[in-house]
Structures are given as structure tokens and as C-alpha cells.
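Enquirer: Need the 3D shape of this:
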Amino acid sequence: MFTVPRRSVPTALVAGLLGLGLVACGGGTTKDSAGSAAPAAPASSAPATADPDAPLREGLKLAFLPKQINNPYETIVDKAGIEAAAEFKAQAKEVGPSDASASSQVSYINTLTQQGHDAILIAANDAKAVCGPLQQARARGAKIVTYDSDASKECRDLFINQASSEEVGRSQVRLLSELIGGKGEVAILSATANATNQNTWIEFMKDELGRPEHKGMKLVKVAYGDDDDQKSFQETQGLLQAYPDLKGIISPTTVGVSAAARYISGSKYKGEVVLTGLGTPNQMRQFVKDGTVEKFALWNPKDLGYLASYAAAALASGQITGAEGEVLKAGRLGERTVGKDGEIILGPPFTFDASNIDQFDF
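Expert: Predicted coordinates for the structure are as follows:
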């Protein structure tokens, strides 16, 4: 499912292609948040100071835990992170559930903790449900790096964010506004109801829609496809039937946007309802070329996995502790500064359309 790019991505772009498309934008299920988390154990104390000159330890054991193992976006992220680990002579693997539920992730966290991994890298399906088990892993000495979708801040050391959450949310509304002329009813097709990244983006979307320049646009529904292809397909159908005046849909999840595009491409709504969101070029190429989708966004998922892998190694080696202002040396991606609340941002959003989509292969 992972392919080598036909052409190397320009440096500025490598810093971050946007699009919360690929399953990079999924989430956990509502029913899990209440009862699946184990009691929190005290987190292990981080070193008082970092040693930026410390070498990366050889032989580190890293584990990537995606939202779900069969998510194409997460597969690209994790494979790139595993390949990056080879650069600093670490052992890395991907493990995870076949469904996007927090309770399934919890069992994997517990197993990885028992196996004594130096770092666990997780795209959280539910910020709170995974917190207790992650705290227990930290108490046993593991460093916790979240990527794509964050866990509660007290449960991890660093969050590798694809792009500024605010910029992702606001840019999606601006893009749709451009495509529909700033007027009409719009809907959002999200992943799961508890997905941290999705919910954060959606809050910024709603705030952006409240600005005077978007007064002609009205949000009529936020639907949830649960990062499931068939459910997302059906939710798209339901939106279009329930809201006959709908002018546009934003789907900030790779599973959702491709499923929505597939439905619209074979329906009477093609050319009538605008779809945008976050997706991968390979996923969306056919829909751009057949006119179903004009523009969509994403970041480079390979760079996200690469950055997360180096962050985990730097934490486990004592180069950084996750404190604001520390500088991470991230291999070919150069340096990244740790921001507020232990967040490192990959880079800005990037828009794909017919003029550039054939330049990319992922």
C-alpha cells in the first residue's frame, strides 16, 4: 500500500503536506471513553534537564500503535517511522487493533508495557480512555509519543502534530468557501465522535464559519462515519438526501473523504455538491481527474512518521525531555522546536488539485 514517490517532494513541502485525509484523521468510539481506561499510575519523572549533545542510544525498542492496523494513512505513517528507526539503529514495529476503538488500543498498550519497550508511539482513538494504561507505561520507564491524534497531555511526553490544529480547521472552511462562492448549506463528515484531532479541527471550523466573511455559509450537520468506509459512504448518502440544498461537504479524514467521493462520483450530485477534506493523492487522484473533487488537502504522512520516530528516540536517549523550547534534531527534516504542552508541529497545510496531484505518489 506504501509506494515510493515518483519525484522527491520539495523541502518546504516535505515540512508538511496537509490534509487530514488518509486515515490520518480517524478517532475512537464514544462507548469506550467511560470505562475502558485502567486507573492512572504515577508517570515516571523526566530528567530535570536535557542533554542535547547526548548520542541517540542504539538498540532502542520502539512500537507504533495506530488507530487501526488496516488504516492506509496510518500504514504509511508507521512504515516511514519504522524505516527512520533503522537510521539510528533502533528496533521498531507496528502493532494494533483492526477496529478504531479505544478499548482495543488499551490491550496493546498493556502488552507493549509488559514487553519493556523504550517508547510507545500512539495515534489515540480516545484521549481519555488510553490515559491510564499510558501512565502505567510511563511509570515503567517508557516514553510516550502521540502522533496524528493526541491523548490527554498528562499521559504522554510529546505530541507530533501534522499541522497547527487551528490552521487545519480554518483552512478547510476557507477552501470550501472558495469552492462554493461563500454561500450555501454545508456539512462535515468526521471520523469518530471522540477523535481528538477531528473534534479540535471541527471547533476551529465552527469558529471560522462564525466570521463575517463566511456569513453566507450555514453548517447544517456534523455526521460521523467512524473511519469506516461503508458507514462513511452511507453517511454521505444520508446527508445528501436529508439536505437537498446542501452545497458542500468537508471530510477531514482520509477514509471519509474517499468514501464520500466514491458516492458522489456515481450519483446525480456530481458537479452539484462540492467535496473537500483531508486525503492522500493516491486515494483521491481518480476523483480529481473525473471532476468529483476539485481541491483537497493533507500533509506528508511519511514525514509525520519519520518525525515521530526521531522524537521518540531523542526522548529515550535524554536529548530532550519534552519541555517547551527544547530543540529536536530530526534527521533529514532538520530541527523542530518543542512548543507549548509538548507539541511539535510538522508543518503547514498543502492543497492538492489537478495541476499538481501527479507530482506525488503516496
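
Enquirer: For the rest of this, base every contact and every neighbour count on C-alpha atoms.
Expert: Noted.

Enquirer: Strands along the stretch 1-150 of the chain, start to end?
Expert: 61-65, 91-94, 119-122, 143-147 (DSSP state E, counting those that start in this stretch).

Enquirer: Is it possible to get those strands out as JSON lines so that each row also shows distance to A191 and mean neighbour count?
Expert: Formatted as JSON lines, the strands of the stretch 1-150 of the chain follow (distance: least, Cα to Cα, whole Å; neighbours: other Cα atoms under 10 Å):
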{"stretch": "strand 61-65", "distance to A191": "18", "mean neighbour count": "25"}
{"stretch": "strand 91-94", "distance to A191": "22", "mean neighbour count": "18"}
{"stretch": "strand 119-122", "distance to A191": "17", "mean neighbour count": "27"}
{"stretch": "strand 143-147", "distance to A191": "16", "mean neighbour count": "28"}
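
Enquirer: Please convert those to a markdown table, extending it with distance to F352.
Expert: Below are the strands of the stretch 1-150 of the chain laid out as a markdown table (distance: least, Cα to Cα, whole Å):
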| stretch | distance to F352 |
| --- | --- |
| strand 61-65 | 28 |
| strand 91-94 | 29 |
| strand 119-122 | 27 |
| strand 143-147 | 23 |
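
Enquirer: among those, which is nearest A261?
Expert: Nearest of the strands of the stretch 1-150 of the chain to A261, taken as Cα to Cα: strand 143-147 at 26.2 Å.

Enquirer: what sits against G291?
Expert: 270-271 (Cα atoms under 8 Å, 6 or more residues apart in numbering).

Enquirer: So it, which state does it fall into?
Expert: Under DSSP: H, G, I helix; E, B strand; the rest coil, G291 falls in the coil class.

Enquirer: Tell me the buried residues in stretch 218-236?
Expert: 218-219, 222-229, 231-233, 235-236 (16 or more other Cα atoms under 10 Å).

Enquirer: ends of it, how far apart?
Expert: 17 Å (Cα to Cα, to the nearest Å).

Enquirer: Another for comparison:
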Amino acid sequence: MIKRPLVAVALTAALAVGAAACGGTTKNSSGSDNSGNAATSGKKADPNAPLKKGLKLAFLPKQVNNPYETIVDNAGIAGAKEFGGTAKEVGPSDASASSQISYLNTLIQQRQDAILIAANDPNAVCGPLKQAMSRKIAVVAYDSDAAKECRDVFINQASSEEIGRSEIKVMSDLVGGKGKIAILSATANATNQNTWIEFMKEELKKPEYSGIQLVKVAYGDDDDQKSFQQTQGLLQAYPDLKGIIAPTTVGIAAAARYIDSSKYKGKVAVSGLGTPNQMRKFVKDGTVKKFELWDPANLGYLASYAAAAIASGQITGAQGETFKAGKLGSRTIGKDGEVILGPPTVFDSSNIDNYHF
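Expert: As a prediction, the model looks like this:
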């Protein structure tokens, strides 16, 4: 795993989603606390309450066959064992907007103590999540947020603004500050992807990036083959393309694999978000010079402890509350119930062999 610790940053980016877009009711839908998170209304925290034993947690990733999501969830499951709980991973094999709903309904029927979800769509899952909360089930969004009124807290891997802007900075360095670039995203409705992309577009407005032109945002739906085909399509449509940013572990690996075996190797830069183990080959052979990520295991671990703290009554999700997250230490809840893991790490040939995940 990552050898040096990640330091939490205060910079946050909240994606505002209207309450009217979702069905169902909150535990107290008529009120709101001073954090703006309706989910915490009417609840009081007892920071001295012990973590309950025997808590049942369920992780619902975007898709169960995603290697990144597997790392996150397995670490969360292991974390639950530390505080005497049990956890499992369930979910769909595709990342479509509605694919998580049936699993949510089942988890509610099973009376889980906490549901942890990486939302494929912030609104599509809102109804069943509100139903879960009305039944005193803690709801933690991680990696990709649900609408804020439909969960207690959101565990964000890093500041959304920092991720988006740093992706442009890395790509600008790779293409020498000029040329056409494209973005290969996951699904069109993914909260995290869309937030990062908006900050990428904002960053591109700065004068120092005037030589860079974003020509297209393509979607590979977090599917390896479709992402591979989308990469091919981008280069057919824009043969003078200079770089591809893929802020998804599935997308960056597929794009690198295509470039690696094509005439574009050494001519088209590939960057984005990937795990060191999946990208090591492409860094070693020069296909990918730089990419970013955080420690996904720590993300799942932090989410697990946050869920336990909510289910035990230590926190409600209100801004300013704190909780202890095992080996990661004390964490503070920010605006809109957001907890940030830490800043992203840039991986390249000089440090990639120091990381193994």
C-alpha cells in the first residue's frame, strides 16, 4: 500500500442537487441543520458513545467487477472487523443509473445497520436511500456522491476541485501546453466524474492553457471494451489529438492499452486516475508518463468507520463533528456532510515501484 500518509485537505467541492428530484422522505424532512444537510435534521450526536458491536454494513459499489471498487470495498470490509462488525459487498455488474436500486431494496429488507454506496447516479438512488434512512439505517456515500439529502455523509477521496484542476496541470505538462485533448469519462451521470470534469473545464479557462483545446468528452461507461473502442473512436475523429485524460481506472487502462499497441504510442499522452498495479506496465514502457490517484484502500477503510460512527450515534453528519477512524486518526466533517480522505498522488517512473495496490 502507499508508504507515506495522505494528509487531509480542507478544500471541498459540493455538487448541489435539488431535493425535489428525489422521492421518499427523510427522517425529518421538514428541517435542516446549519450544515445544509437535511439528513441530519432532528438527530443529536453523542461523541462519547462507544461503537456498537455486531454492526452489519453493506458496500454497494458502482459495479462489482471494477478492480478499483474491489480494493475500496475489501478494505472497508476488513475495517469493519476491527470494530467488531461484519461487512459485505453486493452490487450490479454494470454501471447504469438504475442498476443499484434493486440491491438497495434488498439491503433495506435485510435491515442492514449501514449502507455504503458509490452512486452511479445521484438522483436515481435517492428514493430507496431515503427509505433506508427513515428506517434508521446509516447511509454513507463514498467515491461518487448521492444527492446530499439522501445520505448522512459523503467520503470524498480528495477535493473534487483539486482533482479536476490537477488533471489539467498534469496533461498540460505532458503536451507542452498546446494541442487538442479529449476526456474519456465513465458514465454520463457519475457524480464524481462530472464534478471533476467541470473543474477541468474551469481550469482550462486560465490564460496559461490558451493553447490547449478540449475537443470532446467521451463515455466508456466504466466498461473495458467500450472504453477501448471510445479511445479508438477519438483518434479516428481527431487524428491530431495530443492527449487523453481518463479520470476512471477502467478508462485509463483501456486507453493506455490501445495507445500502447497503436501508431500513436509516443505521440498521444494518456493520463488520468489509475492504480499503480494496473498502470505499471504502461509507465515502464513509456506509454504513460504520469497519472494520479489516492489510496483506495484508505477510502474504503474511512467509509467503514464513518458508517459505524453514524450507526452508533457518535455523529449525525453535521458540519464540525469529529470521529475516530482507526489507523487514519480523527476526522472532521465538513460542509454538506463531506469528509475528505486526502490529496491525490502523482505517479511516474520515479516512484511507481514504491506503491503496490
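
Enquirer: Superposed, what's their TM-score?
Expert: Superposed pair, TM-score by TM-score structural alignment, normalised by the length of the second structure: 0.91. Supporting alignment: 335 aligned residues with a Cα RMSD of 1.4 Å.

Enquirer: now for the strands of the stretch 1-150 of the first structure, which one comes closest to T351 of the first structure?
Expert: For these, distance to T351 of the first structure was read as Cα to Cα. The smallest value, 21.1 Å, belongs to strand 143-147.

Enquirer: what range in the second structure does that closest one sit on?
Expert: Aligned by TM-score structural alignment, strand 143-147 of the first structure falls on residues 138-142 of the second structure.

Enquirer: can you tell me which residues contact the residue nearest the centre of the second structure?
Expert: With distances taken as Cα atoms, centre = their mean, the second structure has D143 as the residue nearest its mean C-alpha position (2.3 Å). Residues counted as contacts of D143 of the second structure (Cα under 8 Å, 6+ apart) are 118, 155-157, 192, 299.

Enquirer: mean shift of the match of strand 143-147 of the first structure relative to the first structure?
Expert: For stretch 138-142 of the second structure, the mean deviation from the first structure after alignment is 0.4 Å (mean Cα distance after the TM-score superposition for the first structure).

Enquirer: one step back: return the closest of the buried residues of stretch 218-236 of the first structure with respect to E335 of the first structure.
Expert: Nearest member of those to E335 of the first structure, counting by Cα to Cα, is D227, at 32.7 Å.

Enquirer: now the aligned residue in the first structure for K53 of the second structure, nearest residue through space, not along the chain?
Expert: The alignment partner of K53 of the second structure in the first structure, by TM-score structural alignment, is E58. Spatial nearest neighbour of E58 of the first structure, excluding adjacent residues (Cα to Cα, 6 or more residues apart in numbering): K89 at 5.3 Å.

Enquirer: Now do that neighbour against V77 of the first structure, distance only.
Expert: 19 Å.

Enquirer: and if you look at V9 of the first structure?
Expert: When V9 of the first structure is compared with V77 of the first structure (using Cα to Cα), they lie 16 Å apart.

Enquirer: More neighbours: which of those two?
Expert: V77 (27 against 15; other Cα atoms under 10 Å).

Enquirer: what's near enough to touch the equivalent of that one over in the second structure?
Expert: By TM-score structural alignment, V77 of the first structure lines up with V72 in the second structure. Contacts were defined as Cα under 8 Å, 6+ apart; by that measure V72 of the second structure touches 296-301.

Enquirer: what about the equivalent of K128 of the first structure over in the second structure, neighbour count?
Expert: Using TM-score structural alignment as the criterion, K128 of the first structure maps onto N123 of the second structure. By other Cα under 10 Å, 25 other residues sit near N123 of the second structure.

Enquirer: right, and N123 of the second structure touches G24 too?
Expert: No: in this structure, N123 of the second structure is not within contact of G24 by Cα atoms under 8 Å, at 11.6 Å.

Enquirer: Would you mind finding the match for N298 of the second structure in the first structure?
Expert: So N298 of the second structure corresponds to D303, using TM-score structural alignment.

Enquirer: Could you check how far that match is from L13 of the first structure?
Expert: 10 Å.

Enquirer: More neighbours: those two, which one.
Expert: D303 (24 against 16).

Enquirer: which SS state does that one fall under?
Expert: Secondary structure assignment for D303 of the first structure (three-state DSSP): helix.

Enquirer: does the counterpart of Y269 of the first structure in the second structure belong to a helix or a strand, and which?
Expert: Taking TM-score structural alignment, the alignment pairs Y269 of the first structure with Y264 from the second structure. When elements are assigned from DSSP states H and E, Y264 of the second structure belongs to no helix and no strand.

Enquirer: residues touching Y264 of the second structure, list them.
Expert: So Y264 of the second structure contacts nothing (Cα under 8 Å, 6+ apart).

Enquirer: go on, the one 3 residues further on?
Expert: Going by Cα under 8 Å, 6+ apart, K267 of the second structure touches K242.

Enquirer: Quick check: it is in a strand.
Expert: No: per three-state DSSP, K267 of the second structure lies outside any strand segment and is coil.

Enquirer: So what's the gap between stretch 277-296 of the first structure and the chain middle?
Expert: Stretch 277-296 of the first structure has its C-alpha centroid displaced from the chain centroid by 18 Å (Cα atoms, centre = their mean, to the nearest Å).

Enquirer: and the end-to-end length of that stretch?
Expert: Stretch 277-296 of the first structure end-to-end distance (Cα to Cα) = 5 Å.

Enquirer: Can you tell me how far K263 of the second structure is from A325 of the second structure?
Expert: Remark: distance between K263 of the second structure and A325 of the second structure (Cα to Cα) = 48 Å.

Enquirer: same deal with P296 of the second structure?
Expert: On the measure of Cα to Cα, P296 of the second structure and A325 of the second structure end up 15 Å apart.

Enquirer: So for the two, which sits in the more crowded spot?
Expert: Using other Cα under 10 Å as the criterion, P296 of the second structure and A325 rank with P296 on top: 25 against 18.

Enquirer: mind listing what that one touches?
Expert: With Cα under 8 Å, 6+ apart, P296 of the second structure has these contacts: 68, 71-72, 157.

Enquirer: and it, how far is that from T316 of the second structure?
Expert: Taken as Cα to Cα, the span from P296 of the second structure to T316 of the second structure is 24 Å.

Enquirer: again with A246 of the second structure
Expert: A246 of the second structure sits 35 Å away from T316 of the second structure, going by Cα to Cα.

Enquirer: Between those two, which has more neighbouring residues?
Expert: Comparing A246 of the second structure with T316 by neighbour count (other Cα under 10 Å), the higher total belongs to A246, at 32 against 28.
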